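In: Fold the following and give me the result.
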Amino acid sequence: MSGRKRGTEILSIRVSSDVAQFLRAKAAERGLPLTELGGALLEYAAQAEANEAGDALVMPTVRHVVRQELEYFMERLFDFTVRTYMEAGTARRMVMASMLMDMPDGRDERLALIRSIEEVQWSATWDASKRHFAGLAELKREVLDAQERFQRKVSALERADQFTTDGTE
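Out: Okay, here's the model as predicted:
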């Protein structure tokens, strides 16, 4: 019986003299035959490539889920920001209005006046917000345009890199 292990195959490979010398030294250092060390290294490399290929299949799904959750989070954050904007603007306007107006004596009359002031101030805040939201929409458009330009540049660089690695410059 040969020294061959069950379920294995013998491969002949060529490596540079420097690599061969390095592998012989490593095999001697670990007390292994050169064939076992070389086989273990090749198995490790093949497994790493297989794992990378598997990751490539899973990554688009992971990216999609993460992007979806980030979009949901950003939408909620935007809602909170708008609400805070509206509340702060209305409160500021109401404080200013209350400093200028005389309040009636009765509780119900005061509440009715405050509610009417609040409605007017909320409307004023909403009208002012339209200008700010238009600015946000413009900013979003500019960011998306920049992102598209970046993606085009990355794609162009990848194509250029592909030409140089194929040797078809």
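In: Going by C-alpha atoms from here, please, whenever you check contacts or count neighbours.
Out: Noted.
In: which residues of the chain fall in helices?
Out: 17-30, 34-100, 107-166 (DSSP state H).
In: Reformat those as JSON lines; add mean neighbour count.
Out: Shown next, in JSON lines, are the helices of the chain (neighbours: other Cα atoms under 10 Å):
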{"stretch": "helix 17-30", "mean neighbour count": "13"}
{"stretch": "helix 34-100", "mean neighbour count": "13"}
{"stretch": "helix 107-166", "mean neighbour count": "13"}
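In: Distance of the residue lying farthest from the centre of the chain relative to Ala112?
Out: Farthest-out residue of the chain from its mean C-alpha position, per Cα atoms, centre = their mean: Asp105, at 57.6 Å. Using Cα to Cα, to the nearest Å, one obtains 12 Å as the distance from Asp105 to Ala112.
In: Could you do Val82 as well?
Out: 26 Å.
In: likewise Arg159?
Out: 68 Å.
In: Repeat that for Glu75.
Out: 35 Å.
In: what do you get for Leu42?
Out: For Leu42, the distance to Ala112 - Cα to Cα - is 82 Å.
In: same question, Val154
Out: Distance from Val154 to Ala112, by Cα to Cα: 61 Å.
In: and this one, so I can compare the two:
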Amino acid sequence: MLKQQAEAENLSVYNYGGDLLERALNYASKEASDELLAPHIRRAVRQEVDRMLETLTELLLRVYMEAGTGRRLTQAGLMLPTQMPREKVLDLTEKNWDNTYRELRDDVKGISDWRKLLMSGQGLKPTESPSHAEEVAENS
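Out: Next up, the predicted model:
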């Protein structure tokens, strides 16, 4: 078989064998360099994913605050007289923002559980909550 392949390449068996050995050495060195680079690549990918998670968390919190404040202002608008002075509207907006922020503190606890779980690199099954995954981790 080796002789046939050498003839197909128009090489002597000796030269063809040397070529095969050279390819094997190149492959082995490439594989070794891939093994050396893998942790660095994983770290770089992890940093980018962490950065995206930070940005996504900030966006979600901003949407939460805007939606909560909008909901509260709509409710206030339905209950209060229609022609309110600008200062009263701004005051209501600030109070509603503060009330939404107070509510957010409880919800952030749940978000931080998710974030800790994601940062730890543990998997989460679709039917599990972060608290369930933490209980499993503590019991094992």
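In: Aligned counterpart of Leu61 of the second structure in the first structure, please.
Out: Here Leu61 of the second structure is matched to Val82 in the first structure, going by TM-score structural alignment.
In: let me redo that: Gln75 of the second structure
Out: That one, Gln75 of the second structure, aligns with Met96 by TM-score structural alignment.
In: Same check on Glu48 of the second structure?
Out: Match for Glu48 of the second structure (TM-score structural alignment): Glu69.
In: how much space between that match and Arg76 of the first structure?
Out: Computed as Cα to Cα, the Glu69 of the first structure to Arg76 of the first structure distance reads 11 Å.
In: show me the contacts for the residue lying closest to Pro33 of the first structure once chain neighbours are set aside.
Out: Excluding the flanking residues, the one nearest Pro33 of the first structure by Cα to Cα, 6 or more residues apart in numbering is Ala27, at 6.1 Å. Contacts for Ala27 of the first structure (Cα atoms under 8 Å, 6 or more residues apart in numbering) come out as 33-34, 37.
In: how does it look with 10 Å?
Out: 21, 33-38 (Cα atoms under 10 Å, 6 or more residues apart in numbering).
In: Enumerate every residue touching Leu37 of the second structure.
Out: By Cα under 10 Å, 6+ apart, the neighbours of Leu37 of the second structure are Glu31.
In: What's the match for it in the first structure?
Out: Checking TM-score structural alignment: Leu37 of the second structure goes with Val58.
In: just Arg105 of the second structure next, same as before
Out: The pairwise alignment with the first structure assigns Arg105 of the second structure to Lys130, based on TM-score structural alignment.
In: I'd like the distance between the corresponding residue of the first structure for Gly18 of the second structure and Leu139 of the first structure.
Out: Using TM-score structural alignment, the equivalent of Gly18 of the second structure in the first structure is Gly39. Separation of Gly39 of the first structure from Leu139 of the first structure (Cα to Cα) stands at 56 Å.
In: next one: Thr164 of the first structure
Out: Distance from Thr164 of the first structure to Leu139 of the first structure, by Cα to Cα: 38 Å.
In: Next: Ile114 of the first structure.
Out: 36 Å.
In: thinking again about what came up before, I'd like the contacts of Ala27 of the first structure as a markdown table, with distance to Glu52 of the first structure appended.
Out: Putting those into a markdown table (distance: Cα to Cα, whole Å) gives the following:
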| residue | distance to Glu52 of the first structure |
| --- | --- |
| Gln21 | 29 |
| Pro33 | 29 |
| Leu34 | 27 |
| Thr35 | 26 |
| Glu36 | 24 |
| Leu37 | 23 |
| Gly38 | 21 |
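In: looking at the second structure, which of these still make contact?
Out: On the basis of both residues aligned by TM-score structural alignment, their matches' Cα atoms under 10 Å, what survives of the contacts of Ala27 of the first structure in the second structure is 33-38.
In: nearest to Ala50 of the first structure, of these?
Out: Relative to Ala50 of the first structure, the closest of these is Gly38; by Cα to Cα it sits at 18.3 Å.
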